[in-house]
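Enquirer: Based on what follows, work out the 3D shape:
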Amino acid sequence: MEATWPQGTRILLHLAFDGAAFAGWQVQPGQRTVQGEVEAALSRLLDRPVRVQASGRTDAGVHALHLPAHFDLPRPFQGRALHRGLNALLPEDCLCRRLEPVAPDFHARYDARGKLYRYRILNRPERPLFRRRRVLWEPRPLAVEAMAACLAPLVGRHDFASFCAADADTETTEREVVAARLLRRGDELHLEVAGSGFLKHMVRAIAGTALEVGLGRLPAEAMAAILSARDRSAAGPTARACGLWLVEVTYDPERLEAWRAHPGDE
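Expert: Presented below is the predicted three-dimensional model:
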């Protein structure tokens, strides 16, 4: 017989979603959000109000292959029934891949040790049809080697103010990037950045700046000077949200070290 988890058990959800039709993660009045859909489904399933805390927020249009979030069970419930019931009630563009009980003091946001983001660029003359809301389309030729080279200065602990949204609410703009690289995947370029934490629009600003390099508007060597400027106006534009994917959030320091050597191989 399957075990029943008691009331008060903290549950960690491993969520994935297509962000195209969402106004981001966080609940907003009059907007369709991932948090709103997940909380509505859980509250209906458990017949109690449920509040969910995620590992972080995503902007409107951003996708996630793995976004962890936790909540506390408001009443006893079987684990398998909880998983099946939640997915039955979630909309088709959101999925709970798995769930598990965790320690009572576990926190999806504050215990996270690292995140891996991927920015997908479709680089071909023909515009996308089925991928149009999942990649950034750039039909012009790109200097791929220069784009890859420009990412090197980002690795390490730096002040990333040049890549932070002006309206970001943060105590410090210092962050650590453990790996940054550009991969070719068929007709797509995948710009991957792994780090212990990220600022608002940081990866999209990095992608937008790398695209300026790829289009020949900036030399690859400019990235170091842009980083040192600590001025958002020094960097390139913020790339569109549709190309950004949150690939993984880790709570394991060893996983962060693996990204340092080979980000995004898996």
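Enquirer: can we go C-alpha only for contacts and neighbour counts from here?
Expert: Will do.
Enquirer: If you count neighbours, what's buried in stretch 12-28?
Expert: Buried positions in stretch 12-28, judged by neighbour count with 16 or more other CA atoms under 10 Å: 12-26.
Enquirer: and which of those residues is nearest to residue 247?
Expert: Checking the buried residues of stretch 12-28 against residue 247 by CA to CA gives residue 16 as the nearest, at 9.3 Å.
Enquirer: to compare against the first, here's another:
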Amino acid sequence: MRIALILEYDGSTYCGWQSQLSGGSVQDAVEAALSKIACNDIRVVTAGRTDSGVHATYQVLHFDTQAQRPMNAWVRGVNALLPTSIAVRWASQTSDDFHARYCATERCYLYLLSNHAVRPGLCHGKVGWFHQPLDLERMRVAAHMLLGEHDFSAFRAAECQAKSPVRNLTKLEITRQGDLVIFELRANAFLHHMVRNIVGCLIYVGKGKYPPQWIKELLAGRERRQAAPTFSAAGLYLAGVTYDAKWKFPAFVEPPLALLLPRIGEIA
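Expert: Down below sits the predicted model:
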């Protein structure tokens, strides 16, 4: 039988989602806990791999098992065996045709950026940080140029293993709450470091280093070395994965920022 799970995790102390020879990944911890409940080795398939330091509020995975367990065992039972920084939020038996990665139609990421002259302490590891003032209107003009289907080679990590650099970015919204700048990005899929590279380039526009039109030039040039450096992983959250209604996944709702951060707003 095939089981689907929804996870959340604080990625600050992990080397990323995917198992590494040296250990220390989110996948390692999840598979170890699932295997104890199933009483045999479990291997999982996920909707997307997050990098070292990246968080998730709605990560989806599936696994196959012959173990007959109540659904509650795959939630509360697994959580009892997981580190406190990882939690299963939902579990359900699903069809053998379901695939966490290939059945997904859209992914949503949030990037939280502290835009204050002084670096954050209480929110360390939970937000990115940029110390200079940012012009959000310029950034929004630039962001609009990224919407739609494009070759995102200029925003792709050199080690990206995707067969094609073409992605369809359906939403890129930038808002501010006090000192916190929130980027929301949705696409059919993302390239390795794509969100962090986009955020880095938009910050270059926001601080006045380049005009908004520079983003269109980057898209056309398809040269990663012409773009801004990859921005910090600390503020990045996998916030949702969308599936066809037939799979009966609960709708993902962006969590209140107060649940992600201990303090939001300007410091007087």
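Enquirer: Among the buried residues of stretch 12-28 of the first structure, which lie within helices?
Expert: For the buried residues of stretch 12-28 of the first structure, membership in helices holds for none, with DSSP state H as the criterion.
Enquirer: from the residues you listed, which is closest to residue 257 of the first structure?
Expert: Within these, distances to residue 257 of the first structure taken as CA to CA reach their minimum at residue 14, with 21.6 Å.
Enquirer: Would you confirm that residue 44 of the first structure belongs to a helix?
Expert: Yes. Membership of residue 44 of the first structure in a helix is supported by DSSP: H, G, I helix; E, B strand; the rest coil.
Enquirer: Aligned to it, what sits in the second structure?
Expert: When the two structures are superposed using TM-score structural alignment, residue 44 of the first structure falls opposite residue 36 in the second structure.
Enquirer: Could you report the neighbour count for that match?
Expert: The tally of other residues near residue 36 of the second structure (other CA atoms under 10 Å) stands at 14.
Enquirer: For residue 77 of the second structure, see how far away it is.
Expert: According to CA to CA, to the nearest Å, residue 36 of the second structure and residue 77 of the second structure sit 9 Å apart.
Enquirer: Neighbours of the aligned partner of residue 69 of the first structure in the second structure, how many?
Expert: The equivalent of residue 69 of the first structure in the second structure is residue 61 (alignment by TM-score structural alignment). Residue crowding around residue 61 of the second structure was assessed by other CA under 10 Å; the count is 19.
Enquirer: what's the closest of the buried residues of stretch 12-28 of the first structure to residue 80 of the first structure?
Expert: Taking these together and measuring to residue 80 of the first structure by CA to CA, the closest member is residue 13, at 12.7 Å.
Enquirer: For that closest one, what is the corresponding residue in the second structure?
Expert: Mapped onto the second structure by TM-score structural alignment, residue 13 of the first structure lines up with residue 5.
Enquirer: ditto for residue 153 of the first structure
Expert: When the structures are aligned by TM-score structural alignment, the residue of the second structure matched to residue 153 of the first structure is residue 145.
Enquirer: Which residue ranges of the first structure form strands?
Expert: Taking DSSP state E, the strands of the first structure run over residues 4-5, 10-17, 53-54, 63-72, 77-78, 94-102, 114-122, 136-137, 156-159, 174-185, 188-195, 244-250.
Enquirer: which residues in the second structure does the longest one match up with?
Expert: Strand 174-185 of the first structure corresponds to residues 166-177 in the second structure, going by TM-score structural alignment.
Enquirer: That stretch: which residues count as buried?
Expert: Residues of stretch 166-177 of the second structure classed as buried by neighbour count (16+ other CA under 10 Å): 167, 168, 169, 170, 171, 172, 174.
Enquirer: And stretch 159-167 of the first structure, by the same measure?
Expert: In terms of neighbour count (16+ other CA under 10 Å), stretch 159-167 of the first structure has its buried residues at 159, 160, 161, 162, 163, 164, 165.
Enquirer: So for it, first residue to last residue, what's the gap.
Expert: From the first residue to the last, stretch 159-167 of the first structure extends over 16 Å; the measure is CA to CA.
Enquirer: So what touches that stretch?
Expert: Identification of contacts with stretch 159-167 of the first structure by CA atoms under 8 Å, 6 or more residues apart in numbering yields 173-175, 199-203, 205-206, 226-235.
Enquirer: Also stretch 80-92 of the first structure?
Expert: Stretch 80-92 of the first structure is contacted from outside by 2, 37, 38, 41, 42, 45, 95, 96, 98, 99, using CA under 8 Å, 6+ apart.
Enquirer: Please identify which of the residues you listed is nearest to residue 191 of the first structure.
Expert: Distance from residue 191 of the first structure was checked for each of the contacts of stretch 80-92 of the first structure by CA to CA. The minimum falls on residue 95, at 24.8 Å.
Enquirer: Surely the closest one is in contact with residue 15?
Expert: Yes. The pair residue 95 of the first structure / residue 15 is scored as a contact, 5.7 Å apart, by CA atoms under 8 Å.
Enquirer: rewinding a little: contacts only, for the nearest residue to the match of residue 13 of the first structure once chain neighbours are set aside.
Expert: Counting by CA to CA, 6 or more residues apart in numbering, the nearest residue to residue 5 of the second structure once its immediate chain neighbours are dropped is residue 91, at 4.5 Å. Contacts of residue 91 of the second structure were listed using CA under 8 Å, 6+ apart, and they are 3, 4, 5, 6, 71, 72, 74, 75.
Enquirer: do the same with residue 126 of the second structure
Expert: Neighbour list for residue 126 of the second structure: 12, 112, 234, 235, 236, 260, 261 [criterion: CA under 8 Å, 6+ apart].
Enquirer: Which residue in the first structure aligns with the second one?
Expert: Going back to what we said before, that points to residue 112 of the second structure. Per TM-score structural alignment, residue 112 of the second structure is aligned with residue 120.
Enquirer: burial count for the match of residue 153 of the first structure?
Expert: By the measure other CA under 10 Å, the count of residues near residue 145 of the second structure is 17.
Enquirer: Surely it and residue 218 touch.
Expert: No. Using CA under 8 Å as the test, residue 145 of the second structure is too far from residue 218 to be in contact (10.5 Å).
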